[in-house]
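>>> With the input below, show me the fold.
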Amino acid sequence: MLQIEIKSSFVELGNFLRQFSEDRNTKNASVLQNDLFFHDFEDLITLSQSHNGWFTPEHVYFSIQSWAKALTEDNLNNWINPYDFSNTTTKKVGLVLAGNIPLVGFHDFLSVLISSHDVLVKTSSNDQYLLKFLAKYLIAIEPKLNSKITFVEGKLEGFDAVIATGSNNTARYFEYYFKDKPSIIRKNRNSVAILNGQESFEDLVLLGEDIFRYFGLGCRNVSKLFVPKGYNFDNFFKAMYEYRDVIKYEKYANNYDYNKAVFLMSNFQLLDNEFLTIKEDSSYASPISSVFYEFYDNLEELNSRLLTETEQIQCIVSNCFAQNSVAFGQTQQPKLWDYADNVDTLAFLSKI
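This is a model prediction of the structure:
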């Protein structure tokens, strides 16, 4: 199957996804296969929270719109043009996907197909339906994809290479189980923000997007702040108040109550605004409804430290205080060429 045919299929998928937003779903008569798929996708979005309590319609729509923006012909061309897949020997690539946020495995799915390989997908039990629906749509508009996409129940077998995402614990299992195959094994990572106290209120509100989007469950969510000695958190908390409605979600509220109680029983010193706690801690991974912070003396020394601990960090958010830092509010809107764990997936797939 030609790469141009695969690319065109994903462009059509982008057109399909562009119809769906939290404000209003608008059916476009020019979109292929709409009569078969439009209302079924609306229903699936509505049902997503019953499949996974964290997948609220708001967050599912956000993920859909992010992919709708990404799946344009220009974006796909800019992404794949540096690679040469013209002489690719088609391999079967297994995917073991996470399920922490909606469609979190879609980039790997897209990468395998756009590089002319076949994909074997083992979805997470937490995100079983959205990707399968989009695959069904792709096959409907391009039937040749049917032989290139397989969803696996049970044990993943018969693959030539694998991309697996999990926790640090499951990564050890993956590394042993997949040791004889080319692989990308992804572990836990977290994102951090560097503040200097000169950020505007608007900057801090945007930082709240990096913290609260998907309830903080993604590796691109900010879970740790680095702040200068003597930093005053008043403006930070005033900006976070824009996200106060997060406490209305029962699962988030339960986590807030539980984690706050654990911190208090352990006699930890907390700052709290009744829906977010912040705690001084050297760890990168904070629990849901909490953000850790750490003081720094010198930005240059902090950047040197972050470079040595890069394997624990997915994104650094700042006003250009760190190399390749992400702007406030942008962590959950990566480009196609912003690779998880900074591992170039297409380069890997071009060499297997």
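>>> from here on, contacts and neighbour counts on C-alpha atoms
OK.
>>> what's the neighbour count on Ser147?
If you count neighbours by other CA atoms under 10 Å, Ser147 ends up with 10.
>>> structure for this one too, so we can compare:
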Amino acid sequence: MAQNDKKRVFIELGKFLSQFSEQENRKDSTVLFNDLFFEDFENLILLSQSHNGWYTPENVYFAIQSWASALSEANLEKWLSGYSIEINEPKNIGLILAGNIPLVGFHDFLSVLISGNNVLIKTSSNDQYLLPFLAKYIIAIEPELANKITFVEGKLENFDAVIATGSNNTARYFEYYFKDKPSIIRKNRNSVAVLNGEETKEQLVALGEDIFRYFGLGCRNVSKLFVPKGYSFDAFFEAIFKYQDIIHYEKYANNYDYNKAVFLMSNFKLLDNGFLTIKEDNSYASPISSVFYEYYDSIEDLQTRLQSENEQIQCIVSNKLVENSIDFGNTQRPNLWDYADNVDTISFLLTI
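Modelled structure (predicted):
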């Protein structure tokens, strides 16, 4: 299967996905196989929250639109232009996917197929429907892909390499179980924001998106704030008030009540606005409905620390205060070339 044909398949998938948004699902007569797939995908989106209580239509639509934007011809060309992809004999690549946010494993799925390899997929019990549906769609576009995509129910077998995503605990099992195979093993990571008190209201509102999108369940969600000594959180709380309706989601509200009670019973000092608690803590990983914060003495010292602890960090958000930081509001809008854990998946697949 020629490289241009593989790119064409995913460009067509991007066009299909672009029809679906929270504002309106608009059927485009030029999109391939809409008669077979459009209504069924609409129904799947609406049913997603019954499959996983965290997969609200709003968040599923957001994930779909993010991928619709990413899968443009220009983005695919830019992403792949730096690689020489020549696979004479495809390898079988096992994927063990997480299910914390909708379509979280899609980039690995895309990378394996676009590199010319075969994919064996073990989905998370929390996300069993969206990716298989999209796989059926691209097989309809290119039937040859049916022999390159396999969803695995039981034990993952007959693979040449594996990409596995899980917690720090499951990563230890993955590392042992797959020790004789080339692998990428992803562990827990968190994202941070570095503030200096000069951020605009618009930037702090956008930071709320980085915190609350997907209820904070993704590794790209900001779970920790670094602030200068004497920092006032008043402007921050005022800006994120826009997201107050998140407390109306039962699963989020239950976590808010539980985690706030645990903090208070432990006599921790909290800042609280009725839907988010802020706690001073050295850790990066805060529980759902809470964000940790820590004071810094100087940006230079903080940058040195962040570099030394980079294996715990997925993204850094700031107003260009530290190197390699991204703009507020963009943590859950990665480009195709923004690799998880900064591990180049395509390069890995091309060296097996």
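>>> Quick TM-score on the pair, please.
Laid over one another, the chains give 0.99 as their TM-score (TM-score structural alignment, normalised by the length of structure 1), with 352 aligned residues with a CA RMSD of 0.6 Å.
>>> average offset between the longest helix out of those in structure 2 and structure 1?
Scanning structure 2 for the helix with the most residues, using DSSP state H, yields helix 34-51. Taken against structure 1, helix 34-51 of structure 2 registers an average deviation of 0.1 Å after superposition, with mean CA distance after the TM-score superposition for structure 1.
>>> once aligned to structure 1, how far is the helix or strand following that helix on average?
Going down the chain from helix 34-51 of structure 2, the next helix or strand is helix 57-70, by DSSP states H and E. Once superposed with structure 1, the aligned residues differ from helix 57-70 of structure 2 by a mean of 0.1 Å; criterion: mean CA distance after the TM-score superposition for structure 1.
>>> Now do the buried residues in the following helix or strand past helix 57-70 of structure 2.
Moving toward the C-terminus from helix 57-70 of structure 2, the next helix or strand (DSSP H and E) is helix 73-80. Within helix 73-80 of structure 2, the residues that qualify as buried by neighbour count (16 or more other CA atoms under 10 Å) are 75-76, 80.
>>> Mind checking what secondary structure the nearest residue to Ile96 of structure 2 once chain neighbours are set aside has?
If the residues on either side of it in the chain are set aside, Ile96 of structure 2 comes closest to Ala164, at 4.5 Å by CA to CA, 6 or more residues apart in numbering. Three-state call for Ala164 of structure 2 (DSSP: H, G, I helix; E, B strand; the rest coil): strand.
>>> so where in structure 1 does the longest helix of structure 2 end up aligned?
Aligned using TM-score structural alignment, helix 34-51 of structure 2 spans residues 34-51 in structure 1.
>>> What lies in contact with the matching stretch?
Where contact means CA atoms under 8 Å, 6 or more residues apart in numbering, the residues beyond stretch 34-51 of structure 1 that reach it are 16, 20, 27-28, 55-57, 60-61, 126-127, 129-130, 133, 137.
>>> In contact with Asn303 of structure 1, which residues are there?
Going by CA under 8 Å, 6+ apart, Asn303 of structure 1 touches Ala322.
>>> Now do the SS call for it.
Asn303 of structure 1 is classified as helix under three-state DSSP.
>>> What does it correspond to in structure 2?
Using TM-score structural alignment, Asn303 of structure 1 lines up with Gln303 in structure 2.
>>> Doesn't Val317 of structure 2 lie inside a strand?
Yes - according to three-state DSSP, Val317 of structure 2 belongs to a strand.
>>> separation between it and Asn75 of structure 2?
23 Å (CA to CA, to the nearest Å).
>>> cool, and Glu144 of structure 2?
For Glu144 of structure 2, the distance to Asn75 of structure 2 equals 24 Å [CA to CA].
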